[in-house]
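1. predicted model, plus sequence, below.
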Amino acid sequence: MPSSRRTYLAGVGVGLSTIIAGCSDESRPTSTPIASNWEQIGHDSRHTSANTSISNISQGDTHWRTELEANAEISGVAVIDNRIIAGGRREMERGFLSQISLGDGEILSSVELSTPVIAPPVLSENSVITTCRIDGQTGNLRSFDYEETERWSHRVAGTLPAPPAIHQSVVYGGSRKGEIFALEESDGDVRWERTLGDEQTEGAVSAPPTVDETGVYIPLSSSAAQGIYSLSPTDGTTKWKIEGPRILSILARTDDVLLVSYPSYDVAAFDIRTGERRWSTSLAEKEVSPPAVSDGIIVVADETTLYGLEAETGEERWSITCDPDTAYQPVIAGPTVLIQSENSLICCSVEDGEQLWTSDHSSGIPIVPFENGLLFSPAPNTLAAYSSYQE
């Protein structure tokens, strides 16, 4: 089955060894990870990076640690129930997809792929979609069932395609050549496709589409037509567009607005029906993370500070200095928000920004929460589960 890390690993199967380790303080045993779902890059196709059904993630330590072959590199992971789906690459030219037990880190099954997996898997109840690189000019999406049988493949123009999004049994994706498409989840048949951009500079879709019942929201860069597009989920026609901004990161859809992080200082909210700007807020530093949002609070980071903003107005509610890693979207798990820094993980209250705990662990992939902990990658070939101390 699949697995993944920041650049996306490759090669699972023969020769993998699993190491299970308890917490470092034997007097404080950690809790067994509890089943939860984090099926897409930002939790679901709206990419809010929030799972409000999780109760809390409190202070803890490493519950288990699984090491893959030395030449493996994890690109990212997703979770469905008690299973982790991980994808990645090995020796640059091959890939792997693995199913791992959430409870103890045991590798349940794996399949070696001929192409490296370069992004976290995207899951539904019936499908595992991997994003793969074929060569310097093309990539593809590959669909598997949970028995590891490949069902279909869809070729994508341009190197390093962004992961897709799944919504209501349709797979939405884009390419660095400005191609936008909707595929049937069951068989990969094209429902619709179109090209944004122009012949000379083309377009580039650098982040997964954000999708709901009303629209497919596309950030387009590297083109005279760059900007933000709202397309019809039914046929891909343009509903509205905002010309000009060069958006490189994932968009978040909440309530009646689309939240956008600019690659230079700003966070903005746009009306989901018209594209009209509701508000924008400038941050102190240039690099800005993708936004996460839950219960009317937006959490976003710049190079030095983590912020909580009012979703309705963009006004600052709280801020803490914590040297966050802006490459990653903050992760909201119930009442807490988790952010990576260069050498640690930091947990704060979403409500007021109070710092609840820090850990000296760091991760090379986007962290994924479960009910009482989170998954992280402390080394390119290693996956670990951090869970709360037993009470």
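-> Right, received. Where do you want to start?

2. from here on, just use CA atoms for contacts and neighbour counts.
-> Will do.

3. what's the spacing between residue 183 and residue 168?
-> Shown here: residue 183 relative to residue 168, a distance of 11 Å by Cα to Cα, to the nearest Å.

4. neighbour count: these two, which is higher?
-> residue 183 (19 against 12; other Cα atoms under 10 Å).

5. can I assume that one is in contact with residue 192?
-> Yes - under the criterion of Cα atoms under 8 Å, residue 183 makes contact with residue 192 at 7.3 Å.

6. which residue comes closest to residue 273 once chain neighbours are left out?
-> Nearest non-adjacent residue to residue 273, counting by Cα to Cα, 6 or more residues apart in numbering: residue 256, 7.7 Å away.

7. next one for the comparison:
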Amino acid sequence: MASATTVLAATAGCQTNSCTPTDPGVAQWPQTRASPYNTNAVPDQSTLTAGGDYWTSSLADDIDITGLIATNDTVVVVGRTSGENNGILTTVQLDDGSSDTTHELNRRPTGPPALAGSIAVTPVLGDYTEPSTGGLVALDTASWTTTWTHETAGRPNPPTVADDLLVATSDQGDVTALAASTGDTQWTRTFGDDHQRASIPAPPAVDDDHVYITADGSAAQGIYALDRETGETQWGIPGPNIPEPLVRTEDVVLASYDRYELAAFDAADGERRWSKAMYDGGLFAPAVGHSRVFSADEETVYAFAAFVFS
């Protein structure tokens, strides 16, 4: 039986089939997104100290945890049934670990949900006949009813929510802005061309003005800032391969190249502000907190004064 403590470890550390909570292997650990600015930091969080289990909450033996997200009083957990093309979504109370209700998803979740009020929006695969497609399912955890669904041409990334804006992306170049509460489409962009669509490898960062994405493909590769209201490209930096999520903080967008470099670009116009070389292979997405930018490659963790370079 999986405890809530095990669930948290599995979600933090295991992104490959060979990975276990006690032996994470080579999987890269995802980081808290924290806010629409995607700073990957919660500097006001009280200090975490070592201690015993506060509570445990058991899930069914055949459920593999796909992801979770926490609010002030509730943890929303999504998982999938081994060997099946379906999944579950359940809520767990933070104060005592009690599980409220478990809802069956008729499609397999691929990552953690995003929350818009009481609505949990989960990325899911298409049906078993179309495994390369997918979409989003929005479930109201107050009424346990499906509020809306959205289909994507490819496998979806976890969505990004900022106020009532939800941005959906996929590995087939789709970028769609939706109303988080209703699922109504506000605008759609597709990156690539008629011969090959580009992949959007990671969820976007969003601020008051822009949606920042990366694309990877022969017809479109680089960093793009899209108008939040219309989806029109405001600026672009063709060329760089950025597989990890962008981080939007202060007046810059931070980008971890696939190897050897962390760079900061002006959020307003895309001008390159500074960069730092790293020498030990692939980079993780940066995190920001206490006026520092933290980054890591395969061998070393780096801390930079965040805005000395500006």
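-> Received the coordinates, thanks. Treat the numbers as computed from the prediction; the structure is a model and nothing was measured.

8. for the residue nearest to residue 273 of structure 1, give me its contacts.
-> 271-273 (Cα atoms under 8 Å, 6 or more residues apart in numbering).

9. now, which of these sits nearest residue 386 of structure 1?
-> Using Cα to Cα, residue 272 comes nearest to residue 386 of structure 1 of the contacts of residue 256 of structure 1, at 36.8 Å.

10. quick one: map that closest one onto structure 2.
-> For residue 272 of structure 1, the aligned position in structure 2 is residue 267, judged by TM-score structural alignment.

11. same check on residue 192 of structure 1?
-> Using TM-score structural alignment, the equivalent of residue 192 of structure 1 in structure 2 is residue 187.

12. where's that match, which helix or strand?
-> Using DSSP states H and E, residue 187 of structure 2 maps to strand 185-190.

13. mean per-residue distance, that strand to structure 1?
-> Following the fit onto structure 1, the mean deviation recorded for strand 185-190 of structure 2 is 0.9 Å by mean Cα distance after the TM-score superposition for structure 1.

14. which strands or helices does that strand pack on?
-> strand 174-179 (3 or more Cα pairs under 8 Å, 6 or more residues apart in numbering; DSSP states H and E).

15. name the helices or strands packed onto the strand it packs on?
-> Applying 3+ Cα pairs under 8 Å, 6+ apart, one finds that strand 174-179 of structure 2 contacts strand 165-169, strand 185-190.

16. mind listing what's buried in the longest one?
-> Applying a neighbour-count criterion of 16 or more other Cα atoms under 10 Å, one finds 186, 188-190 buried in strand 185-190 of structure 2.

17. farthest pair in those residues?
-> Maximum distance among the buried residues of strand 185-190 of structure 2 (Cα to Cα): 14.0 Å, for 186 and 190.

18. for the stretch 51-200 of structure 1, what spans make up the strands?
-> With DSSP state E, counting those that start in this stretch applied, the stretch 51-200 of structure 1 shows strands at 60-67, 72-80, 83-90, 94-101, 107-113, 122-123, 128-133, 138-144, 150-157, 165-167, 170-174, 179-184, 190-195, listed in chain order.

19. so which of those is nearest residue 211 of structure 1?
-> strand 165-167 (6.7 Å).

20. hmm, who's touching that closest one?
-> Against strand 165-167 of structure 1 from outside (Cα under 8 Å, 6+ apart): 40, 44-45, 122-124, 171-173, 185, 208-212.

21. need the buried ones from the residues you listed selected in ChimeraX.
-> If you want just the buried ones from those in ChimeraX, going by 16+ other Cα under 10 Å, the selection is:
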select :40,44,45,122,123,124,171,172,173,185,208,209,210,211,212
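
22. how about residue 7 of structure 2, secondary structure?
-> Here residue 7 of structure 2 is recorded as helix under DSSP: H, G, I helix; E, B strand; the rest coil.

23. my guess is the match of residue 272 of structure 1 contacts residue 253, does it?
-> Yes - assessed by Cα under 8 Å, residue 267 of structure 2 is found in contact with residue 253 at 5.5 Å.

24. who has more neighbours, these two?
-> residue 253 (25 against 22).

25. map the more buried one onto structure 1.
-> Aligned counterpart of residue 253 of structure 2 in structure 1: residue 258 (TM-score structural alignment).

26. any idea how far that match lies from residue 147 of structure 1?
-> From residue 258 of structure 1 across to residue 147 of structure 1, the span is 37 Å (Cα to Cα).

27. equivalent analysis for residue 283 of structure 1, please.
-> Distance, residue 283 of structure 1 to residue 147 of structure 1, by Cα to Cα: 47 Å.

28. what about the two, which has more around it?
-> The residue with more neighbours, out of residue 283 of structure 1 and residue 147, is residue 283; 19 against 10, by other Cα under 10 Å.

29. tell me the residue in structure 2 aligned with that one.
-> For residue 283 of structure 1, the residue aligned by TM-score structural alignment is residue 278.

30. ok, and the closest non-adjacent residue to that match?
-> Nearest non-adjacent residue to residue 278 of structure 2 (Cα to Cα, 6+ apart): residue 260, at 4.5 Å.

31. which residues does the residue positioned nearest the centre of structure 1 contact?
-> Central residue of structure 1 (Cα atoms, centre = their mean): residue 41, 2.5 Å from the mean position. For residue 41 of structure 1, the contacting residues are 47, 49, 78, 120-122, by Cα under 8 Å, 6+ apart.

32. separation between it and residue 135 of structure 1?
-> 23 Å.
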